[in-house]
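1. compute the structure for the input listed below.
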Amino acid sequence: MFSGSIPALVTPFREGQVDEEAFRRFVDWQIENGSSALVPCGTTGESATLDNEEHHKLIGICVEQASGRVPVIAGCGSNDTRTALWHMEVAKDLGADAALMVAPYYNRPSQEGLLAHFSFLAESCDLPIVLYNVPGRTVTDLLPATVVELARRHPGKIVGIKDASGDLQRATQHRLGAGPDFCQLSGDDPLALAGYVLGQVGCISVTANVAPKLSAELHAAAATGDYERARKVHEKLFPLHKALFADASPSPTKYALAKLHNWLTADTRLPIAPCSEAARKAVDEALEIAGLG
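-> Predicted structure coming up:
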């Protein structure tokens, strides 16, 4: 259903407000440079600091600007099941192709709680769901057995996963349990190439915000089994993968984008502060290595 290089889009801000013109331009630039789908209002989009009106507006803008050229996987997750359902219903009405649903954070639900949460959402709205497991942020870990059970209970509704657990063996566990048609996407740019060997088919990416053309090239090569070419691009991008997390994300990513494009700012919303001098230096060096500086 989804594959290739899929940026988790930053949300452009200017003087504290969402910069709609820059966001529309950013969507176009991403598509023109080979991104195969788009994720508005994910972690990199600072969804935690968007109010509901902004959240829904950004999904609508992304769908409208993409205009069917690539799918839109709208960030809809919440630690409140009712709010998550509301986001899904709005995203469906706005024309999104799927919902990216992060495991509920802060509450620390059990695996039974996760089964109940995602089952309720799948049964209450027919927008396809891509699960999102990122225990480093949520504390809650969506275990492989739970992922497999959800895929079995809700075929055609829970269609895939963005796995940012850092545990590559899960790709095999998911594939053996949920089958080869269950869409597995990496959530870790440094591990995305390795994931192809195990059955992943793409990455919901931070780095693709900054280097969409190179990221698309990497994934196109990996998808056709040209691992030598993919590895060369991976090694070119690897310093950037690391530098974009040299400070609290997405601050380094926004710094990089502001350096590359005069129509974007490095503005973030508190509690995310501007990235440190050390992080800026790491980004500058990584952009040079990638041929983007």
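2. contacts, neighbours, all on C-alpha from now
-> OK.
3. in a strand, L185, correct?
-> Yes: checked against DSSP: H, G, I helix; E, B strand; the rest coil, L185 lies within a strand.
4. so what's the residue count around it?
-> 30 (other C-alpha atoms under 10 Å).
5. go on, the one 5 residues further on?
-> P190 is flanked by 20 other residues according to other C-alpha under 10 Å.
6. that one reaches K236, doesn't it?
-> No: using C-alpha atoms under 8 Å, P190 makes no contact with K236, being 11.3 Å away.
7. what's the first-to-last distance across stretch 175-186?
-> Taking C-alpha to C-alpha, to the nearest Å, stretch 175-186 runs 13 Å from one end to the other.
8. mind listing what's buried in that stretch?
-> Buried residues in stretch 175-186, counted by 16 or more other C-alpha atoms under 10 Å: 175, 177-178, 182-186.
9. also this sequence, please, to line up against the first:
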Amino acid sequence: MADNNLNIRGSMVALITPMFPDGAIDWLTFRELINWHIEEGTDALVITGSTGETPTIALEDHIELIRVAVDIATDRIPIIGGTGANSTSEAIELTHAARDAGVDACLSVVPYYNRPTQMGIYEHFRAVAECCELPMIVYDVPSRTNARMSVDTIVSLAQLDNVIGLKDATGDIARVNELLHKVPPSFSLYSGDDATAAAFILMGGHGNISVTANILPRLMHELCALALRGEVALVQLLSQRLASLNQALFIESNPIPIKWAMVRMGIIHEGLRLPLTQLSPEYVKVVESAMIEAGIPLSNNSAGVKSGFRPYGV
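-> Model (predicted):
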């Protein structure tokens, strides 16, 4: 049974991987973003998740992104390395590499494309969990994997020694109560859906692995902290401020909108890797208006070219 000594709570940023227009990784900006999130109060960083475009990143760069994040963080913030794959052997290899890099935990997604049975999902995660002593958060995101974990599967996984939590990106906050009654007290439940994250935490969840926090780290930290304290009125107020933005950032496949927003703020270059493409023109005003409504300062650089990292407070 997992003993969650990490006790990670609050806002965890699913960090983008900054790139140049040709798709090369912008390592300098990657380092700047990590320092910025630490300064803004982010509670943990998730590196090389789906928001980080890992399906298009070579294995050696995947591992290097994790290693650099650990090195820059210097124990100032927990680093969670995304080590999921639809091949169990590859997931094990990545998890070993993340452990060797010094991460605090790993995030492992339900195998995608294969469409495994519930037994297959359980055996996949069991094999990864048993490969090395590294705390593991399992990740349920059926919109991407086309395979949803059942409550029974989650409960079974929660009995494994180093499976310490669940990232739930289903948007189904109703199952929080059911899970809380069935999993060990040390097992953590994290939302993976910004639009319902505050309600998820108010229902008893422990935090949010957030896309929106890429551009509003301090505000997302405050929202999660308020929800953990049960301050409903203030949670409602901040949630209303973020409602349009949380919707707009998923108007096309993640991380297309969030990267466009960060370019619009002037903090990253305009870089994505195919098959992802830039935000469709018909959605530009939608995302921009949602950013303005949330109080995000926009760059005057209409060309969208990074001219220097400019962290800000909101």
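10. TM-score for the pair, please.
-> Superposed pair, TM-score by TM-score structural alignment, normalised by the length of the first structure: 0.97. Supporting alignment: 290 aligned residues with a C-alpha RMSD of 1.0 Å.
11. secondary structure class of the equivalent of G179 of the first structure over in the second structure, three-state.
-> By TM-score structural alignment, G179 of the first structure lines up with P184 in the second structure. Under the three-state scheme (three-state DSSP), P184 of the second structure adopts coil.
12. same thing with P7 of the first structure?
-> strand.
13. surely it touches A37?
-> Yes: using C-alpha under 8 Å, P7 of the first structure is in contact with A37, at 7.3 Å.
14. where in the second structure does stretch 16-27 of the first structure align, residue-wise?
-> Against the second structure, stretch 16-27 of the first structure falls on residues 23-34 (TM-score structural alignment).
15. what's the spacing between stretch 45-59 of the first structure and its chain's center?
-> With C-alpha atoms, centre = their mean, to the nearest Å as the basis, stretch 45-59 of the first structure stands 15 Å off its chain's centre.
16. ditto for stretch 77-96 of the second structure
-> 14 Å.
17. pull up the distance across that stretch, start to finish.
-> With C-alpha to C-alpha, one end of stretch 77-96 of the second structure sits 21 Å from the other.
18. what lies in contact with that stretch?
-> With contact meaning C-alpha atoms under 8 Å, 6 or more residues apart in numbering, stretch 77-96 of the second structure is reached by 8, 38, 43-49, 63, 66, 69-70, 73, 98, 103-114, 124, 127-128, 131-132, 134.
19. repeat the analysis, applying 6 Å as the threshold.
-> 44-49, 103-109, 111-112, 124, 128 (C-alpha atoms under 6 Å, 6 or more residues apart in numbering).
20. what's L272 of the second structure aligned with over in the first structure?
-> L272 of the second structure maps onto T268 in the first structure, by TM-score structural alignment.
21. what strand or helix carries that match?
-> For T268 of the first structure, there is no host helix or strand (DSSP states H and E).
22. how far out from the middle of the chain is stretch 145-158 of the second structure?
-> With C-alpha atoms, centre = their mean as the basis, the mean position of stretch 145-158 of the second structure lies at 19 Å from the chain mean.
23. list the buried residues in that stretch.
-> Result for stretch 145-158 of the second structure [16+ other C-alpha under 10 Å]: buried residues 145, 147-149, 154-155, 157-158.
24. same question, stretch 183-203 of the first structure
-> Within stretch 183-203 of the first structure, the residues that qualify as buried are 183-196, 198-203, counting by 16+ other C-alpha under 10 Å.
25. and stretch 147-166 of the first structure, by the same measure?
-> Across stretch 147-166 of the first structure, burial judged by 16+ other C-alpha under 10 Å covers 147-148, 150-151, 154, 157-166.
26. nearest to P274 of the first structure, of those residues?
-> Nearest to P274 of the first structure among these, counting by C-alpha to C-alpha, is A164 at 24.4 Å.
27. from P190 of the first structure, how far off is that closest one?
-> Relative to P190 of the first structure, and taking C-alpha to C-alpha, A164 of the first structure is found at 11 Å.
28. ok, now F245 of the first structure?
-> 11 Å.
29. find the helix or strand that G160 of the first structure is a member of.
-> Going by DSSP H and E, G160 of the first structure is part of strand 158-163.
30. elements contacting that strand?
-> Where contact means 3 or more C-alpha pairs under 6 Å, 6 or more residues apart in numbering; DSSP states H and E, strand 158-163 of the first structure is packed against strand 129-133, strand 183-186.
31. give me the distance from the shortest one to the chain's centre.
-> Chain-centre distance of strand 183-186 of the first structure: 11 Å, with C-alpha atoms, centre = their mean.
32. do stretch 198-213 of the first structure as well
-> On C-alpha atoms, centre = their mean, the centre of stretch 198-213 of the first structure falls 8 Å from the chain's centre.
33. residues in contact with the closest residue to I25 of the second structure other than its chain neighbours?
-> Excluding the flanking residues, the one nearest I25 of the second structure by C-alpha to C-alpha, 6 or more residues apart in numbering is M19, at 4.4 Å. Applying C-alpha under 6 Å, 6+ apart, we find M19 of the second structure in contact with 25-26, 271.
34. again, 7 Å this time
-> 25-26, 269, 271-272 (C-alpha atoms under 7 Å, 6 or more residues apart in numbering).
35. need these in CSV (columns: neighbour count).
-> What follows is the contacts of M19 of the second structure, written out as CSV (neighbours: other C-alpha atoms under 10 Å):
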residue, neighbour count
I25, 18
D26, 16
H269, 23
G271, 23
L272, 24
